[in-house]
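J.: Sequence plus predicted model, see below.
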Amino acid sequence: MDEGLDLRDVCIEKDGAILLEVNHRIGPGEVLTIMGPSGVGKSTLLSFVTGTLAQGFDAMGAVWLDGHDITHAPPHQRRVGILFQDDLLFPHLSVGANLAFGLRPGGSRAERLTKVEAALEEVGLAGYASRDSATLSGGQKARVALMRMLLSEPCALLLDEPFSRLDAARRAQIRDMVFDRARARALPVLMVTHDAEDARAAGGTVITLSESR
């Protein structure tokens, strides 16, 4: 099987003008970073990969994941996980309930609880399952959001500037945690950012876009 995330001759346009063009295969555990200022189409590329491209944009090319063409698949069938600038935790749910929301269907209640507890322990939050998610710090919320996404068992990981709202100390810690877990699970990673330090930390290939495109 041809594993990885393959962006085949992807071209995204708006009002007839090309925003970006990408032709790149991201292997398991590898990272492709798309760098550039706001407005050049970075997040739009992620929307195309997840199947949520907004009206007004036109996209050509294909997205293949682990040997399957997912270009026209419904978003919920694509097995693509994404982390945003905001953690998007449900404030009315406990930490454990937030994590359980990410679990794929199936399994007994005890099995699902075990998975939640193991995920919390993995990121240093053992015993936090019953905590009100609204009481967590920014770094703790980022860790819960990461593990909720990983519990959905994605086959690829997209990063939409997920570190930009963290302070410098937390940023480095969470960034390392995300890339370490992506490599451990052999997930291809597509990251968009305007921050050169994020790109350096990610390693891999960097494609830089300019406003003039």
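T.: Sure, I can see it.

J.: from here on, contacts and neighbour counts on C-alpha atoms
T.: OK.

J.: Would you mark the buried spots in stretch 128-145?
T.: Along stretch 128-145, these residues count as buried under the neighbour rule (16 or more other C-alpha atoms under 10 Å): Y128, A129, D132, S133, G138, G139, Q140, K141, A142, R143, V144, A145.

J.: With stretch 96-115 instead?
T.: For stretch 96-115, burial by neighbour count (16+ other C-alpha under 10 Å) applies to G96, A97, N98, L99, A100, F101, G102, L103, R112, L113.

J.: and the end-to-end length of it?
T.: One end of stretch 96-115 sits 10 Å from the other (C-alpha to C-alpha, to the nearest Å).

J.: What are the contacting residues of that stretch?
T.: Stretch 96-115 is contacted from outside by 89-90, 116-117, 128-131, 144-145, 147-153, using C-alpha atoms under 8 Å, 6 or more residues apart in numbering.

J.: before we move on, the earlier item: how about CSV for the buried residues of stretch 96-115, with secondary structure added?
T.: Shown next, in CSV, are the buried residues of stretch 96-115 (DSSP: H, G, I helix; E, B strand; the rest coil):
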residue, secondary structure
G96, helix
A97, helix
N98, helix
L99, helix
A100, helix
F101, helix
G102, helix
L103, coil
R112, helix
L113, helix
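
J.: Turn these into JSON lines, including distance to D9.
T.: Formatted as JSON lines, those follow (distance: C-alpha to C-alpha, whole Å):
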{"residue": "G96", "distance to D9": "41"}
{"residue": "A97", "distance to D9": "40"}
{"residue": "N98", "distance to D9": "37"}
{"residue": "L99", "distance to D9": "36"}
{"residue": "A100", "distance to D9": "37"}
{"residue": "F101", "distance to D9": "35"}
{"residue": "G102", "distance to D9": "32"}
{"residue": "L103", "distance to D9": "33"}
{"residue": "R112", "distance to D9": "40"}
{"residue": "L113", "distance to D9": "43"}
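
J.: Second structure for comparison follows:
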Amino acid sequence: MDKGLVFDHLRIAHHGAALLALDATVAPGEVLTVMGPSGSGKSTLLAAIIGTLAPGFTLSGRITLDGTEITRLPPEQRRTGILFQDELLFPHLSVGGNLGFGLPPRLRGRARREKIDAALRDIGLEGFAKRDPATLSGGQKARVALMRMLLAEPRALLLDEPFSKLDAARRGQIRALVFERARAQGLPVLLVTHDPEDAAAAGGRVITLG
């Protein structure tokens, strides 16, 4: 069984016009960086992986994750986690409530609270469970978004320029945290970015589209 995220003759077209082609394997704990100008297909590639390709796009080939083909599965069955430029924390939920959203429903009561508290300690935000996400700094929001995604136990991590809106002081810190966590959990990582510094920090291979 092939572990990791595998693109087997993946081809994406837009209204019949070829957009991108990708043949690659991202092993557990490895980072594959995809770079390219706007319109080269970076966001479309992510949409293909998570199962949200827009009308007008067609896909051929296969995407497999830990030996299971996910090419045609509905998004909720793919077990892929994604971080965006914006943290997308739920404003109507506390910090703890946001983290709890990533936990399985079967985890209830005290066990659920302990899991949330442990996650907050893990990212240096102990005691923040009842805080309003609007009161957090950009770096704190990024840490909560990362941990919420990891609590959902994804099998692969997709990064859609998640560091681009952080100030320089926080960017390196959050970038290191994300890659460290992904490697520790053995997650294959696909990073989409315009920033050569992101690619350098990620290590691994770089593919340029367009």
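T.: All right, it came through fine. The shown structure was predicted, so the numbers you read here are calculated from the model rather than taken from an experiment.

J.: I'd like the TM-score for the two structures, please.
T.: Overlay of the two chains. TM-score (TM-score structural alignment, normalised by the length of structure 2): 0.98; 210 aligned residues with a C-alpha RMSD of 0.8 Å.

J.: one step back: including secondary structure, could the buried residues of stretch 128-145 of structure 1 go into TSV?
T.: Shown next, in TSV, are the buried residues of stretch 128-145 of structure 1 (three-state DSSP):
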residue	secondary structure
Y128	coil
A129	coil
D132	strand
S133	helix
G138	helix
G139	helix
Q140	helix
K141	helix
A142	helix
R143	helix
V144	helix
A145	helix
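
J.: which of the residues you listed lies closest to A62 of structure 1?
T.: Distance to A62 of structure 1 across the buried residues of stretch 128-145 of structure 1 (C-alpha to C-alpha) is lowest for A145, with 28.4 Å.

J.: mean shift of the longest helix anywhere in structure 2 relative to structure 1?
T.: As assigned by DSSP state H, the longest helix anywhere in structure 2 is helix 168-184. Comparing helix 168-184 of structure 2 with its match in structure 1 after superposition yields a mean distance of 0.4 Å (mean C-alpha distance after the TM-score superposition for structure 1).

J.: now for that helix, which elements pack on it?
T.: In terms of contacts (3 or more C-alpha pairs under 8 Å, 6 or more residues apart in numbering; DSSP states H and E), helix 168-184 of structure 2 is packed against helix 138-151, helix 196-202.

J.: could you dump those helices to CSV with distance to L5 of structure 2?
T.: Shown next, in CSV, are those (distance: least, C-alpha to C-alpha, whole Å):
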stretch, distance to L5 of structure 2
helix 138-151, 17
helix 196-202, 17
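
J.: where along structure 2 do the strands fall?
T.: For structure 2, applying DSSP state E gives strands covering 5-14, 17-26, 31-35, 57-65, 68-69, 80-83, 156-160, 189-193, 205-208.

J.: Highest mean neighbour count out of those?
T.: strand 189-193 (a mean of 24; mean count of other C-alpha atoms under 10 Å).

J.: And that one, what does it pack against?
T.: Packing partners of strand 189-193 of structure 2 (3+ C-alpha pairs under 8 Å, 6+ apart): strand 31-35, strand 156-160.

J.: Kindly reformat these as CSV containing distance to R175 of structure 2.
T.: Formatted as CSV, these follow (distance: least, C-alpha to C-alpha, whole Å):
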stretch, distance to R175 of structure 2
strand 31-35, 12
strand 156-160, 10
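
J.: Find the centremost residue of structure 2, please.
T.: Closest to where the C-alpha atoms of structure 2 average out (C-alpha atoms, centre = their mean) is I82, at 2.5 Å.

J.: State the distance from that residue to A182 of structure 2.
T.: Distance, I82 of structure 2 to A182 of structure 2, by C-alpha to C-alpha: 12 Å.

J.: residues making contact with the longest helix of structure 2?
T.: Helix 168-184 of structure 2 has contacts (C-alpha under 8 Å, 6+ apart) with 28-30, 139, 142-143, 146, 157, 163-164, 188-189, 198, 201-202.

J.: if we can go back for a sec, quickly list what's touching both of I82 and A182 of structure 2.
T.: Each of L157 lies in contact with both I82 of structure 2 and A182 under the rule C-alpha under 8 Å, 6+ apart.

J.: how deep is the counterpart of A118 of structure 2 in structure 1 tucked in, by neighbour count?
T.: For A118 of structure 2, the aligned position in structure 1 is A118, judged by TM-score structural alignment. A118 of structure 1 sits with 15 neighbouring residues when counted by other C-alpha atoms under 10 Å.

J.: show me the contacts for the residue nearest to A118 of structure 1 when sequence neighbours are not counted.
T.: Distance criterion C-alpha to C-alpha, 6 or more residues apart in numbering; nearest residue to A118 of structure 1, sequence neighbours excluded, is A126 at 7.9 Å. Counting by C-alpha under 8 Å, 6+ apart, A126 of structure 1 touches E117, A118, L120.
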